[in-house]
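J.: this one's structure only:
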């Protein structure tokens, strides 16, 4: 295991088995819930938090927190292996590859997201304005599969 709050690179995830997934959803009072954090519990690393520090995505070894209420901004719920989160379909599989999705306009350069490939497909994790968006990719690129 790696010490908590230690930043990781995308390459640190390669070859690790996904053991379980934990999510934290922010429930706003007047809006649909949004994914705030995603923890990938990886063999040999422990829980890795995919965090959106405002723009982009960062990876940290960090234990999941519990649910909590926020007076003006709703509440946060924490769920293990939520079936409605696409990455849970890959629990038990090895991470085959990870690729950073970069944003660079000449003035600003950051990791906007990650693509994780597993034996049975992959996901794209994108950070957008403090929310995490997950896009399922059913097949490896170039094999005729599309995004869903």
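T.: Everything's here; your move. No experiment lies behind these values; they were computed from the predicted model shown. Residues are numbered from 1 along each chain as shown.

J.: switch to C-alpha atoms for all contacts and neighbour counts from now on
T.: Will do.

J.: For residue 15, grab the count of nearby residues.
T.: 17 (other C-alpha atoms under 10 Å).

J.: same question, the one 3 residues further on
T.: Counted with other C-alpha under 10 Å, residues neighbouring residue 18 total 22.

J.: That one: which element?
T.: Assigned by DSSP states H and E, residue 18 belongs to strand 18-27.

J.: after that strand comes which helix or strand?
T.: Beyond strand 18-27 in the direction of the C-terminus, DSSP H and E gives the next helix or strand as strand 34-42.

J.: quick one: that following strand to strand 18-27, angle?
T.: Interaxial angle of strand 34-42 relative to strand 18-27 (axes from the mean of the first three to the mean of the last three C-alpha atoms, to 10 degrees): 160 degrees.

J.: In addition, the following structure is provided for comparison:
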């Protein structure tokens, strides 16, 4: 039996979740949630355990036996991350990926609902530079962090045709020697993400891609000043103002806006 306690606090917000799991050898990987918890937290626990099992070298069965949350400090994704890290700890996986991202359309829709009505205070970007130069906008973008007022920074990860969101702070700039460098800092004009700083989110929609209804390929953020499309296709970022670009429209399906599309 292994317990992981997620506890973090910043000047913007706090995070808390404590999850206990039991892991046993099995002929196939599976997850069961027996903990007494809300349907939302039970779903997060199951999805978090399945995320963690992607790195398991053997087939195991995970049983989530206990989930502890608080009404004040537990937010979307906290049970998900605590469960994933509990499973990693139980399996003695010493070097998991540094972030725990979620791509489940229902979870991303819930995140959008929570962000609606908030102002986008800032955006931090990680970009690849070489010999003092960088490719235009989406071509040089590696990761982006969205800072909505009153909330933790949310990191956008692109992996193949899958968009993942993770609550984490930006990492530091890195020198890659002969391969250039990764510069991390505020978004700058005229890059697409810079155009929405200070705008308030009025609605949002999930974009489904090749993975069907199990993973998200992107999101549409509807601000007072227009729509921002963010997604990933073929391991390349897609950034656009207004509608989905024609190159991606064939592969993507924009779902209904979480609040009906009103602006």
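T.: Cool, got the structure. If you're wondering where the values come from, they're calculated on a predicted model, not measured in any experiment.

J.: Need the TM-score between these chains.
T.: Comparing the chains after superposition, counting by TM-score structural alignment, normalised by the length of structure 1, produces a TM-score of 0.75; 137 aligned residues with a C-alpha RMSD of 2.9 Å.

J.: Check the mean deviation of the strand holding residue 18 of structure 1 from structure 2.
T.: Compared with structure 2 after fitting, strand 18-27 of structure 1 has a mean deviation of 1.1 Å; criterion: mean C-alpha distance after the TM-score superposition for structure 1.

J.: quick one: contacts for the aligned residue in structure 1 for residue 167 of structure 2?
T.: Under the alignment (TM-score structural alignment), residue 167 of structure 2 pairs with residue 61 of structure 1. Residue 61 of structure 1 is in contact with 2, 3, 4, 5, 6, 7, 8, 45, 46, 47, 48, 49, counting by C-alpha atoms under 8 Å, 6 or more residues apart in numbering.

J.: and the closest residue to residue 61 of structure 1 other than its chain neighbours, how many neighbours?
T.: Counting by C-alpha to C-alpha, 6 or more residues apart in numbering, residue 61 of structure 1 lies nearest to residue 48, which is 4.4 Å off, once chain neighbours are set aside. The burial metric for residue 48 of structure 1, expressed as a neighbour count using other C-alpha under 10 Å, is 27.

J.: Just give me the match in structure 2 for residue 48 of structure 1.
T.: In structure 2, the residue equivalent to residue 48 of structure 1 is residue 154, according to TM-score structural alignment.

J.: So that match sits against residue 143, correct?
T.: No: checked against C-alpha atoms under 8 Å, the pair residue 154 of structure 2 and residue 143 is beyond contact range at 10.5 Å.

J.: just the helices in the stretch 151-263 of structure 2 please.
T.: Across the stretch 151-263 of structure 2, reading from the start of the chain, the helices by DSSP state H, counting those that start in this stretch fall at 246-249.

J.: Would you map the strands across it?
T.: In the stretch 151-263 of structure 2, strands defined by DSSP state E, counting those that start in this stretch lie at 154-159, 162-167, 174-175, 181-186, 201-208, 216-223, 226-233, 236-241, 253-254, listed in chain order.

J.: and the second one, how far from structure 1 on average?
T.: Comparing strand 162-167 of structure 2 with its match in structure 1 after superposition yields a mean distance of 1.4 Å (mean C-alpha distance after the TM-score superposition for structure 1).

J.: Now do that strand against strand 201-208, angle only.
T.: Using the same axes, to 10 degrees, strand 162-167 of structure 2 lies at 140 degrees relative to strand 201-208.

J.: Quick check: the aligned partner of residue 81 of structure 1 in structure 2 vs residue 195 of structure 2, distance?
T.: For residue 81 of structure 1, the aligned position in structure 2 is occupied by residue 187, per TM-score structural alignment. In this structure, residue 187 of structure 2 and residue 195 of structure 2 are 9 Å apart, going by C-alpha to C-alpha, to the nearest Å.

J.: Please apply the same query to residue 90 of structure 2.
T.: The gap separating residue 90 of structure 2 from residue 195 of structure 2 is 44 Å, by C-alpha to C-alpha.
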